[in-house]
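Student: When you get a sec, could you give me coordinates for this:
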Amino acid sequence: MPEGHTLHALAGSIDRAFAGTTVSASSPQGRFEDGAALLDGRVLREATAWGKHLFAEFDGDAWLHVHLGLIGKFAVHSRAGHDGMPSAHVPVQGQVRLRLLNDAWVGDLRGPNLCAVVTPDEVAAVHARLGPDPLRPDPDPDLAWRRISRSTRSIAELLMDQAVVAGVGNVYRCELLFRHRVDPFRPGREIRPATWRAMWDDLVTLMPLGVAAGQILTRQEQVDAALAQLARGERVTAPERSYNVYKRTGEPCRVCGSRVRTQVLVGRNLFWCGRCQRRR
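Tutor: Predicted coordinates for the structure are as follows:
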């Protein structure tokens, strides 16, 4: 399932392509005809994300709410042909639930877990049940801390709970806990406030880098290189995918040499180093 940085990058792509323009909406697949008809011919004002939820605001208090789930994709492409001029016809490929179209761009949504036209009150209700998102302006890490500090659930489970922190998925969960040498099975109420704040501040650094690079960066040399590129005003180049512990079962820990362990937790494979992340 895409993690929060992917949804924020997608919201930016939709915004750059469609914001401020009148959009044609259709459902080539036929499963979203009524919803597409409600959006067709409206101006798309802004696309945003909160955690793993995507929202696009249209004139007339109509909002598109999308959750990609496990297999959903929302591809945004230019309509320009080989001659640089917009193509009059853009063929449909695959099962497209929703197509957004303006003079220059096409956006095709396939296989989402959720696709609905909702009201502003319904958008607010979704926001209210989600935890703070490190990628949104002015998030409240203390809200997440209150939920963590009162819980007997493990910190690894809590990080995957979107009502605690919105946008964190399995990769960020495993890598964040390793970066801070936190035992993934430690109950939330045993986490120290300073440890949580350091983890949160790390997410505020790492997740924007994920948006900029188009992939998750968590190894410190990759993080340092990306931050240096941003400081120089350069585009962040995506390195070869490489992690500290994620999907490295049985391989040696990059710090201590112990074997990376794995166990299913909350329906996902958790990866950690038993020596570096020993409970203290």
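Student: make it CA atoms for all contacts and neighbour counts henceforth
Tutor: OK.
Student: need the contact list for the closest residue in space to W63 that isn't next to it in sequence.
Tutor: Excluding its sequence neighbours, the residue lying closest to W63 (C-alpha to C-alpha, 6 or more residues apart in numbering) is E57, at 4.6 Å. By C-alpha atoms under 8 Å, 6 or more residues apart in numbering, the contact list for E57 reads 44-47, 63-64.
Student: and this one, so I can compare the two:
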Amino acid sequence: MTTTPRTALTIAGSDSGGGAGIQADLRTFFACGVHGMTAITAVTVQNSLGVEGFTEIGVDIVTAQIKAVAGDMGVDAAKTGMLATVEIIQAVAKTLDEVHIGRGTGTPFVVDPVAASMHGDPLLREEALEAIRTELFPRATLVTPNLDEVRLLTGVHVTGETTQREAADALLAFGPEWVLVKGGHLHDSPRCVDLLSDGSRYVRLDGPRHATEHTHGGGDTLASAITASLAKGMAVPDAVGEGKRFIERSVAQAYPLGKGIGPVSPFWRLAGGN
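Tutor: Here you go, the predicted structure:
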């Protein structure tokens, strides 16, 4: 008899180049052995060289997608990625409450606050950043910002492990249960050190830094791997540890594609890697 896998929902934008966004989330869910479902918030025009444009999906359609899958198939864990506007952020938050996803519901919710480009440039206006702080963070089981997003959301400039802890405390003040302050953008560091905290525990996650420029979709892939592990019932620290191992292997196997920055690769798992 066929066993139905656990389910994971991604609420995010589509990447026409296939390296990030919804596409990265779905291929990571598949590689991690969970059934992926989507609520698409925007359609982007992009490739390995960058984003050329995007169009938002109507708020009613975004929320209808969430309700459709949650009401029929059920959601074991969910994550967000690109939420382009205040209106979408607010509508997603309200809908998650209605379908009982998020902190305190028993269904884990990961917020990947996509707020900065790979070059550190803001992608959202201040009012949208404020909506992420006030609408999404209090509902989040875990938030997973990179250092540029930490700076935009908290004003803390992370330069090392001491300020990484300050950033974690600043993020926790907005109400999430856990925060993961990623250290991949500390390019002067020979290692990739992330910090996981719930305010009482500070877990240092040390990993290798691979010599590759092909890191497109890395943040999406990490958040999706964590979400998949949460969907399987893992505790947050264990899920984050599993996610970090997954992204380390995915970066190590990243491949060139197009004329710009290629994507990280979950294909190592399909080859039988553990």
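Student: Quick check: TM-score for this pair?
Tutor: With the length set by TM-score structural alignment, normalised by the length of the second structure, the two chains reach a TM-score of 0.30; 159 aligned residues with a C-alpha RMSD of 7.1 Å.
Student: returning to what we had before: please narrow the contacts of E57 of the first structure to those residing in strands.
Tutor: Taking DSSP state E, the ones among those that sit in strands are 44-47, 63-64.
Student: nearest to E122 of the first structure, of these?
Tutor: Using C-alpha to C-alpha, W63 is the member of those that sits closest to E122 of the first structure, with 9.1 Å.
Student: wait, that closest one sits on D121?
Tutor: No: the criterion here is C-alpha atoms under 8 Å, and W63 of the first structure misses it with D121 at 10.1 Å.
Student: neighbour-wise, which of the two wins?
Tutor: Higher neighbour count among W63 of the first structure and D121: W63, with 24 against 10, using other C-alpha atoms under 10 Å.
Student: Tell me the spacing between the more buried one and C115 of the first structure.
Tutor: 10 Å (C-alpha to C-alpha, to the nearest Å).
Student: mind checking how far L98 of the first structure is from S78 of the first structure?
Tutor: Distance, L98 of the first structure to S78 of the first structure, by C-alpha to C-alpha: 16 Å.
Student: Compare those two (neighbour count), which wins?
Tutor: More neighbours surround L98 than the other of L98 of the first structure and S78, with 25 against 17 (other C-alpha under 10 Å).
Student: ok, how many other residues are close to V264 of the first structure?
Tutor: Counted with other C-alpha under 10 Å, V264 of the first structure comes out at 9.
Student: tell me the contacts of it?
Tutor: Applying C-alpha under 8 Å, 6+ apart, one finds that V264 of the first structure lies in contact with L270.
Student: which SSE is it in?
Tutor: According to DSSP states H and E, V264 of the first structure maps onto strand 260-265.
Student: residues of whichever helix or strand comes after that strand that come out buried?
Tutor: Moving toward the C-terminus from strand 260-265 of the first structure, the next helix or strand (DSSP H and E) is strand 268-273. Neighbour-count burial for strand 268-273 of the first structure, counted by 16 or more other C-alpha atoms under 10 Å, picks out 269-273.
Student: Turn those into a markdown table, including distance to T22 of the first structure.
Tutor: Formatted as a markdown table, the buried residues of strand 268-273 of the first structure follow (distance: C-alpha to C-alpha, whole Å):
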| residue | distance to T22 of the first structure |
| --- | --- |
| N269 | 44 |
| L270 | 45 |
| F271 | 46 |
| W272 | 49 |
| C273 | 52 |
